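In: Sequence and predicted model, in that order:
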Amino acid sequence: MTVLEQLNKEKIMAMIRGVHPDAADRTVEALAQGGIRFIEVTTNTEGVYALIERWRKTYDRDLIVGAGTVLDVEMAKQAIASGAQFMVSPNLDEEVIAYGAIHHIDVYPGVMTPTEIVRAIKFGAKAVKVFPTGSLGGASYLKEIRGPLNNIPMIASGSVGLNNIREILHAGAFAVGMGGSLVKRDWIESGNFSAIQRLAKELVHVVAEERATH
């Protein structure tokens, strides 16, 4: 099964950004125990490449670990060298997509408009990150844009949480990216990693229910 196929099955990609390495380790442990299988750690996180390398070894086949906020080829090189299994960016960069393709690593670029979505696929992206989904209109925007472009896998990212994940999936999201709505800053700062684990379990349960009814 390819990384993209596994993402379509799991549906949830948890994003860790700007968390201290020690807290990041505990966060990933909580997410894994809660059933999350896709982890994106952004390049503006302290020790990001060491984290990717460590999690790849620690969790082996239990997690699929990727690099987020990959803005240029140099970042892509470091991410792949550290063992990233996929890369995500907030923007559309042809060179990053091409570099990923050469190394057989999926790149999911951030896009907003139909033009950007189609360009990303032409450049070689296998899926796109529709970002920021919340600001664009949420499920209604996703549903409308998928009308003419329903053959393109779209990862909804931005303002996706337990309150609207069903609606986003019903609108046709291939998967969802979840940052602060799952990896809550106040929980991390207070050491409440069990709350992250519980929320992860709830979200995974929602996905399982959706899978069972469709």
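Out: Perfect, thanks for sending it.

In: alpha carbons only for contacts and neighbour counts from here, please
Out: Noted.

In: Could you report the neighbour count for residue 162?
Out: 16 (other CA atoms under 10 Å).

In: Report how many residues lie close to the nearest residue to it once chain neighbours are set aside.
Out: In this structure, residue 162 finds its nearest non-sequential neighbour in residue 203, 6.4 Å apart by CA to CA, 6 or more residues apart in numbering. A count of nearby residues for residue 203, using other CA under 10 Å, gives 22.

In: Can you pull out the residues in contact with stretch 157-173?
Out: 129-135, 138-140, 142-143, 146, 153-156, 175-179, 181-182, 202-203, 206, 210 (CA atoms under 8 Å, 6 or more residues apart in numbering).

In: want to compare, so here's the second one:
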Amino acid sequence: MHACPLVAILRGVRPDEIEAMADVIIAAGFTMIEVPLNSPEPLESIRRIAHRFGSDVLVGAGTVLTVEDVDAVAEAGGRLIVSPNVDPAVIAHTAARGLVSLPGYATPTEAFAALAAGAHGLKLFPAEAASPAVLKAHLAVIPRHIPILAVGGVTPENLGEWMAAGAAGGGLGSALYKAGRSVDEVAQAAKAFTAELRRLLG
């Protein structure tokens, strides 16, 4: 998170393209990659990235809904567990296994339930259904040391608005990668995000 507070969300990525996509994303400066479990053979993609980059990259899964999913991701070498919801059992199991828990929340009630269960950070999801003003209001009560990522609809053009409101960074989906996009297109999108991040952080 300190190296680069952006998560590359590769929903729909295939194992036969994951390494090429990960290479250009990491070369652009990213250090966190999420492969949602509703992608083709997601555990194989996670296994390949984990083997390729080791501890240099925090890789894991998104759309993690059950404790069994957590175990499967861990066995594939994943260390990041991202959920679209707040499920205390999934969060607690993730923390107990020594993995990083980043569940999705929409309200302060959900945020505090996630933190009580052991979440390491939060993702405001879907961010496009909220606004930077909503996040700023949440941060009046959510402890400031908890990293919150805006996820859903984040682009290089609006990343600054989210970070000005208090987001630590963002989770980047279709603005970075979507099925069918070429490696060159993903490389350019990744560079646009990290260039904007560097500008924002000075």
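Out: Perfect, I can see it now. Because the structure is a prediction, the values reported are computed rather than measured.

In: The residue nearest to residue 162 of the first structure matches what in the second structure?
Out: Aligned by TM-score structural alignment, residue 203 of the first structure pairs with residue 193 of the second structure.

In: What of residue 145 of the first structure?
Out: By TM-score structural alignment, residue 145 of the first structure lines up with residue 138.

In: host element of residue 87 of the first structure?
Out: strand 86-88 (DSSP states H and E).

In: next structured bit after that strand?
Out: helix 94-102.

In: average distance between that next one and the second structure?
Out: Here the mean offset of helix 94-102 of the first structure against the second structure after fitting is 1.1 Å, by mean CA distance after the TM-score superposition for the first structure.

In: where along the second structure do the helices fall?
Out: 15-27, 42-53, 67-75, 88-96, 108-117, 132-138, 159-164, 183-201 (DSSP state H).

In: follow-up on the earlier one: what separation is there between the match of residue 203 of the first structure and residue 103 of the second structure?
Out: 23 Å (CA to CA, to the nearest Å).

In: how about residue 33 of the second structure, what's its match in the first structure?
Out: Using TM-score structural alignment, residue 33 of the second structure lines up with residue 39 in the first structure.

In: and its match, how many neighbours?
Out: 26.

In: now residue 39 of the second structure
Out: With other CA under 10 Å as criterion, residue 39 of the second structure counts 19.

In: do the one 3 residues further on as well
Out: Neighbour count for residue 42 of the second structure, taken as other CA under 10 Å: 26.

In: can you tell me which residues contact it?
Out: Per CA under 8 Å, 6+ apart, neighbours of residue 42 of the second structure: 13, 14, 15, 35, 36, 61.

In: now, which of the residues you listed lie within strands?
Out: 35, 36, 61 (DSSP state E).

In: between those, which is nearest residue 185 of the second structure?
Out: Closest to residue 185 of the second structure out of those is residue 35 (18.3 Å), distances taken as CA to CA.

In: I'd like the distance between the closest one and residue 83 of the second structure.
Out: Where residue 83 of the second structure is concerned, residue 35 of the second structure sits at a distance of 11 Å (CA to CA).

In: Overlap of the contact sets of these two?
Out: residue 62.

In: So those two - more neighbours on which side?
Out: Neighbours per residue, other CA under 10 Å: of residue 35 of the second structure and residue 83, the larger number sits with residue 35, 31 against 24.

In: Counting neighbours, what do you get for the closest residue to the more buried one other than its chain neighbours?
Out: Nearest non-adjacent residue to residue 35 of the second structure, counting by CA to CA, 6+ apart: residue 61, 4.7 Å away. Neighbours of residue 61 of the second structure under the rule other CA under 10 Å: 30.
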